[in-house]
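Trainee: only geometry, no sequence info:
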């Protein structure tokens, strides 16, 4: 039976708000936390982007829930040797309750130092090498590495957890899912796609952790919720690879007109219909997910957590 977690959005909230949401999530009965790792929000209306590793430090003191980045790109903006140090320290501070979720990233966050944004197949090569480097560093031994994409010389992590940090790999298509099955300690995807889960498990993932998540907008006026989603998170309804290749929030804002409120209404749970919220999360459970995370888009955070504590979570298989 799956566990249910809450997804903290660094694109939409500042550090203090994220910590308070984590407290409310634990009190409401959620079992785990995801937290996004961004340098920019997707658009200016979202309006935030705190440094995730600082927030994780605060979360380690505020709650006792497992925490995972969803997801970190350890390939361009941050060298994998630096990500390994951040992840190892996070695992020590959470007493082993930290998992490192990784993916190939988006130009939105990763181009900021002027590096070339490589094509998808190169990004997957870089991610695989980065995972190899980080796993070696998690041993606490001195590492030197001269690879295709990364060089590490005489690097040693002195602060490491008792067990190596699990690395879960994000994948949204067959090639990325195959990579996750081959190199990951777990699999992350954002659609309740049973075929992808089956591909992951048959491709080498076996009984490893499969996690997924969705966004909802709880509120008592469904139409108002639709407008809120359309204002803040229309980017999730954009087709194709735009989410991976557009470089700035301004570029995403230029495409807002491609997403209608009707499209939002069809694809995002908006309002306070218990059955709709339950049904959306059950889709992930039915597809074979082990952990299912939900993110509240709307402003009524207290109402959302009360709603899930009393009406939604008790109806879900767990």
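Mentor: The structure has been received and is ready for your questions. Not measured: the values here are computed from a predicted model.
Trainee: can we go C-alpha only for contacts and neighbour counts from here?
Mentor: Will do.
Trainee: how many other residues sit next to residue 221?
Mentor: Residues near residue 221, counting by other C-alpha atoms under 10 Å, number 11.
Trainee: Which helix in this protein has the most residues?
Mentor: helix 120-138 (DSSP state H).
Trainee: Helices of the stretch 151-300 of the chain, residue ranges please.
Mentor: 174-183, 194-200, 222-232, 242-245, 249-254, 261-267, 274-286 (DSSP state H, counting those that start in this stretch).
Trainee: for the shortest one, which positions count as buried?
Mentor: Yep, that's helix 242-245 we're talking about. 243, 244, 245 (16 or more other C-alpha atoms under 10 Å).
Trainee: picking that back up, angle of the longest helix of the chain against helix 174-183?
Mentor: 20 degrees (axes from the mean of the first three to the mean of the last three C-alpha atoms, to 10 degrees).
Trainee: Next, the residues that contact the helix or strand just after helix 120-138 from outside, please.
Mentor: Reading on from helix 120-138 to the C-terminus, the next helix or strand found by DSSP states H and E is strand 143-146. Residues from elsewhere that reach strand 143-146, judged by C-alpha atoms under 8 Å, 6 or more residues apart in numbering: 133, 136, 137, 151, 152, 153, 154, 155, 156.
Trainee: and here's the other structure:
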């Protein structure tokens, strides 16, 4: 059975709104909520970037059933992996076991604030060490660790939830799928690629959850939806190599200055047409993803999206399983 989530995009809304939107998403019938973990927005026009872990703690208290997830946290620079494990365990307790820790290798945009962004080979090695540390601590182990990148001296978590916090690892190819199968209970991907699902399954992830996120720009005026999508989400037209390496919002603005509305509309459904939005989601469902989070583009457009999702979009998506 596919579950459908609501994305709390921290780049486009202040923290108090994110908490209120999460409560409204639960009322609308969404199964889970994801929170992006950024230091900067992708573009200055988005205008926000609160601390995701404070938002998560508040959302845990403002909701009762909604499953929660970091989407995704980078544990290699801005946060030490031992501290990430402590945060995740605390969230597991505060949420009553509703929290999943999503982890990824990160972007320069968010991690350079604490020092130089490592070369890609180094950060992948750092990520693997981080996963080993986090997995051990969340499993309740007392560890000492001396790696190439991290030292952990006698760490142990004293507040753990009754059930171990699940870990979801962002994947993009064979190596990351192998890491997800070894250290995680779930995978996260940004493209509807069935090969990623297959590689994760073969690497030990059989029966694990497969998470993704689908951006939509819903509203009654298609042209306005296209304009907002271009203004707020044109960074999505860039490849992952650019997304992971560009250093700040002005760099993203320069890199995307020639991206057109039609370019963004080709990858993000825009307007009131239900079938267009359902088709975008169905691509991920058909590729084998089990948990699909929807992000409505534009922080000030959530109030029109959530009632429509409750009355129209979610029933149509759940009909896909019938």
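Mentor: The structure has been received and is ready for your questions. Source: prediction; values computed, not measured.
Trainee: picking up where we left off before, any idea which of the buried residues of helix 242-245 of the first structure is the one closest to residue 252 of the first structure?
Mentor: Taking C-alpha to C-alpha as the measure, residue 243 is the one of the buried residues of helix 242-245 of the first structure closest to residue 252 of the first structure, at 8.3 Å.
Trainee: filter the contacts of strand 143-146 of the first structure to the buried ones?
Mentor: 133, 136, 137, 152, 156.
Trainee: Please state the offset of the longest strand out of those in the first structure from the chain centre?
Mentor: As assigned by DSSP state E, the longest strand anywhere in the first structure is strand 209-217. Centroid separation for strand 209-217 of the first structure versus its chain: 9 Å, with C-alpha atoms, centre = their mean, to the nearest Å.
Trainee: next one: stretch 120-135 of the first structure
Mentor: 18 Å.
Trainee: coming back round to it: between the buried residues of helix 242-245 of the first structure, which is nearest residue 7 of the first structure?
Mentor: Nearest to residue 7 of the first structure among these, with distances taken as C-alpha to C-alpha, is residue 243, at 19.0 Å.
Trainee: Next, the contact list for the closest one, please.
Mentor: Contacts of residue 243 of the first structure by C-alpha under 8 Å, 6+ apart are 106, 235.
Trainee: what does the one 5 residues further on give?
Mentor: Neighbouring residues of residue 248 of the first structure by C-alpha under 8 Å, 6+ apart: 40, 42, 108.
Trainee: Save those residues as JSON lines, and put in distance to residue 168 of the first structure too.
Mentor: Output for the contacts of residue 248 of the first structure, formatted as JSON lines (distance: C-alpha to C-alpha, whole Å):
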{"residue": "40", "distance to residue 168 of the first structure": "23"}
{"residue": "42", "distance to residue 168 of the first structure": "23"}
{"residue": "108", "distance to residue 168 of the first structure": "22"}
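Trainee: out of those, who has the most neighbours?
Mentor: residue 42 leads the contacts of residue 248 of the first structure on contacts (other C-alpha under 10 Å) with 29 neighbours.
Trainee: so where does that residue fall, helix or strand?
Mentor: Following DSSP H and E, there is no helix or strand that holds residue 42 of the first structure.
Trainee: any idea how far the residue nearest to it when sequence neighbours are not counted lies from residue 39 of the first structure?
Mentor: With sequence-adjacent residues excluded and distances taken as C-alpha to C-alpha, 6 or more residues apart in numbering, residue 42 of the first structure is closest to residue 249, at 5.1 Å. From residue 249 of the first structure across to residue 39 of the first structure, the span is 11 Å (C-alpha to C-alpha, to the nearest Å).
Trainee: Mutual contacts of the two, please.
Mentor: By C-alpha under 8 Å, 6+ apart, the residues touching both residue 249 of the first structure and residue 39 are residue 108.
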